[in-house]
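Next comes the sequence, and after it the predicted model I'd like to discuss.
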Amino acid sequence: MGLKPNIAVETKKVGQMRKVIHPIRDNSLSIVLFALFVICISLESLSGWRLQNETLAAHAQSSIGYWHFLSTGAFLEGLASNWQAAVLQLGSLIVFSSFLYQRGAPHSRDPRKAKGKQKRRKADRFSWFYRNSLLVAFLLLFVLALGLHIVFGTKAYNEQLMLAGQPPISIAAFLLSAKFWTTTLQTWQAEYLVIALYVVLTIFLRQQNSPESKPLESRNATTGEANG
């Protein structure tokens, strides 16, 4: 008889643990990715702060504090520049894969299979905005990140000009400058290369249990069959 209360207590504790564990398990992918983002941006800010002070010392300027560095163009431009390139990469894959094909890639529609009327009728039940909401979200994120890149890039470039004893330039002048387009195209070409390699490599290679890969038994020519 004395064991029943203990069993009830243990059962209650297990139930409470499950309530905590299940949300963590069910969202573990996004939790880990956001955690890695926080770790990387923290380390980036610390190393960037050290580099900025080394640059200032080389120009006989006094060093700046960590929190001051976080408001400088040197730090903010790097964030915005890489954000807009990363958003462009995924946004391009989303929109191009809606009408272009890559035979054998799990994230491509099969060009041999025509769109069915039933699928079109089902899609027509939803508004245009909902049917294209993912692309719209990435487009807005890209415009926002690109705008921040231009603003903070201008600030960072003017900080460099100030150290060199030269007058600052306007946002319009920076937008037309070789500095802006060099840094922008450096990130764009890297992002497009990586996404192209990803599309091609998923034709031939596999990753067990990953939904980004075709099943292990799939033929290389199989198109659009990602792991379930």
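Cool, got the structure. Here the structure is a predicted model, which is why all the values come from computation and not from measurement.

from here on, contacts and neighbour counts on C-alpha atoms
Noted.

Number of residues surrounding His149?
Neighbourhood size, His149 [other CA atoms under 10 Å]: 25.

quick one: it and Gly73 touch, right?
No - counting by CA atoms under 8 Å, His149 does not reach Gly73; the two are 9.5 Å apart.

residues contacting Val95?
Leu135 (CA atoms under 8 Å, 6 or more residues apart in numbering).

and if we set it to 10 Å?
Asn132, Leu134, Leu135, Phe138 (CA atoms under 10 Å, 6 or more residues apart in numbering).

for Gln118, same thing?
Neighbours of Gln118 in contact, by CA under 10 Å, 6+ apart: Asp124.

Checking it next. Helix, strand or coil?
helix (DSSP: H, G, I helix; E, B strand; the rest coil).

Now do it against Leu216, distance only.
Note on Gln118: its distance to Leu216, by CA to CA, to the nearest Å, is 31 Å.

those helices in this structure, which residues are they?
3-26, 28-58, 66-69, 73-96, 117-124, 128-131, 133-163, 171-175, 178-204 (DSSP state H).

just to revisit the earlier point, need the residues touching each of His149 and Gly73.
With CA under 10 Å, 6+ apart as the test, His149 and Gly73 both reach Leu79, Lys155, Ala156.

Contacts only, for the residue nearest the centre of the chain.
Nearest to the mean C-alpha position of the chain, counting by CA atoms, centre = their mean, stands Ala86 at 4.8 Å. With contact taken as CA under 10 Å, 6+ apart, Ala86 is in contact with Ala80, Ser92, Phe142, Ala145, Thr187, Trp188, Ala190, Glu191, Tyr192.

Put this next to the previous one:
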Amino acid sequence: MTPGSADRDGSPGFWRSNSLTLVFGAAFFVVLAGQAVAGRAEFNEQLAVAGLQQVGFGAYLASSDFAVDVTENWQSEFLQFFLYVYGTVYLLQRGSPESKPLDRAGTESERYQRMGPHARSDSPRWAGTRDWRQTLYSRSLGLVMGAFFLGSWFAQSVSGVSAYNGERLRQLQAPIDWGAYLVSADFWNRSLQNWQSELLAVAAMAVLSVYLRQRGSPESKPVGAAHTSTGVEG
């Protein structure tokens, strides 16, 4: 049996069952490699203008300039998902499949969430507990997204101050320390320009999905669903 064929019980094989993750994961590495190639070319152009020696591909991959460009995008994406995961607990959008039904704002009952005594035989083990494990697991997605955001934002600040100081040295200016960089215009410009684009994308998706459809996508309502239908996925 090949990895992509159907299992004996008729369910899809490994590749099809995990195609969403595999395709987007592969696309991520392709795009990251493309960014590295383009980024090195741009960086070497800047060095050439300054009359400095150009860097090789390996040196660029290990540079703070490449690291800050990557991490500043990562932290904005994880911020988007962190805010979206927590925001959709309480915030609603009438007619959007991205929103819960209008009468379900909040953390919902244990019965609806299949927690504690309402856990089923196939529920995650910690969902059926009544102690700290249930509390932690019931918030694990938001906590991990928040941790990824803070971690990548910190990485951006560390690589950012190194890249920023490298630029200052090339201009014969004195470097600054990490604390000073955290309140600098460069750090907040990098952060805020990414945050606003992510927030705009979430707001646009929530509103446009009220009136527009994509047949077969779980991010869209069924094609024939009413515009006022809320929390219904196709």
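Great, that's in hand. Because the structure is a prediction, the values reported are computed rather than measured.

Would you pull the TM-score for this pair?
Aligned and superposed, the two chains score 0.88 in TM-score terms (TM-score structural alignment, normalised by the length of structure 1); 212 aligned residues with a CA RMSD of 1.8 Å.

just checking, what residue in structure 2 corresponds to the residue nearest to the centre of structure 1?
Per TM-score structural alignment, the equivalent position to Ala86 of structure 1 in structure 2 is Glu77.

do you know how far its match is from Asn194 of structure 2?
Relative to Asn194 of structure 2, and taking CA to CA, Glu77 of structure 2 is found at 8 Å.

Please apply the same query to Glu233 of structure 2.
29 Å.

next one: Leu200 of structure 2
For Leu200 of structure 2, the distance to Asn194 of structure 2 - CA to CA - is 10 Å.

Now do the contacts for the residue of structure 2 most remote from its centre.
In structure 2, the residue that sits farthest from the middle, by CA atoms, centre = their mean, is Gly51; the gap is 38.3 Å. Residues near Gly51 of structure 2 by CA under 10 Å, 6+ apart: Glu45, Arg170.

counterpart of it in structure 1?
Gly51 of structure 2 maps onto Ala60 in structure 1, by TM-score structural alignment.

neighbouring contacts of stretch 213-227 of structure 2?
Contacts for stretch 213-227 of structure 2 (CA under 10 Å, 6+ apart): 94-98, 205-206, 208-212, 229-234.

buried set for it?
Arg213, Glu219, Ser220, Lys221, Pro222, Val223, Ala225, His227 (16 or more other CA atoms under 10 Å).

The fourth one -> structure 1?
Pointing back at Lys221 of structure 2 there. Lys221 of structure 2 maps onto Lys214 in structure 1, by TM-score structural alignment.

Compute the distance between its match and His107 of structure 1, please.
From Lys214 of structure 1 to His107 of structure 1 the distance is 9 Å (CA to CA).

Now list whatever residues contact both of these two.
The contact lists of Lys214 of structure 1 and His107 share Thr202, Ile203, Thr223, Gly224, Glu225, Ala226, where a contact means CA under 10 Å, 6+ apart.

now, which of those residues sits nearest Arg125 of structure 1?
Arg125 of structure 1 lies nearest to Gly224 out of the shared contacts of Lys214 and His107 of structure 1, by CA to CA, at 24.3 Å.

To which residue of structure 2 is the closest one aligned?
For Gly224 of structure 1, the residue aligned by TM-score structural alignment is Gly231.

just Arg131 of structure 1 next, same as before
By TM-score structural alignment, Arg131 of structure 1 lines up with Ser138.

State the number of residues packed around that match.
16.

what residues are up against the closest residue in space to it that isn't next to it in sequence?
Of all residues not flanking Ser138 of structure 2 in the chain, Ala127 sits nearest, at 7.3 Å (CA to CA, 6 or more residues apart in numbering). Applying CA under 10 Å, 6+ apart to Ala127 of structure 2 gives the contacts 110, 113-120, 133-138.
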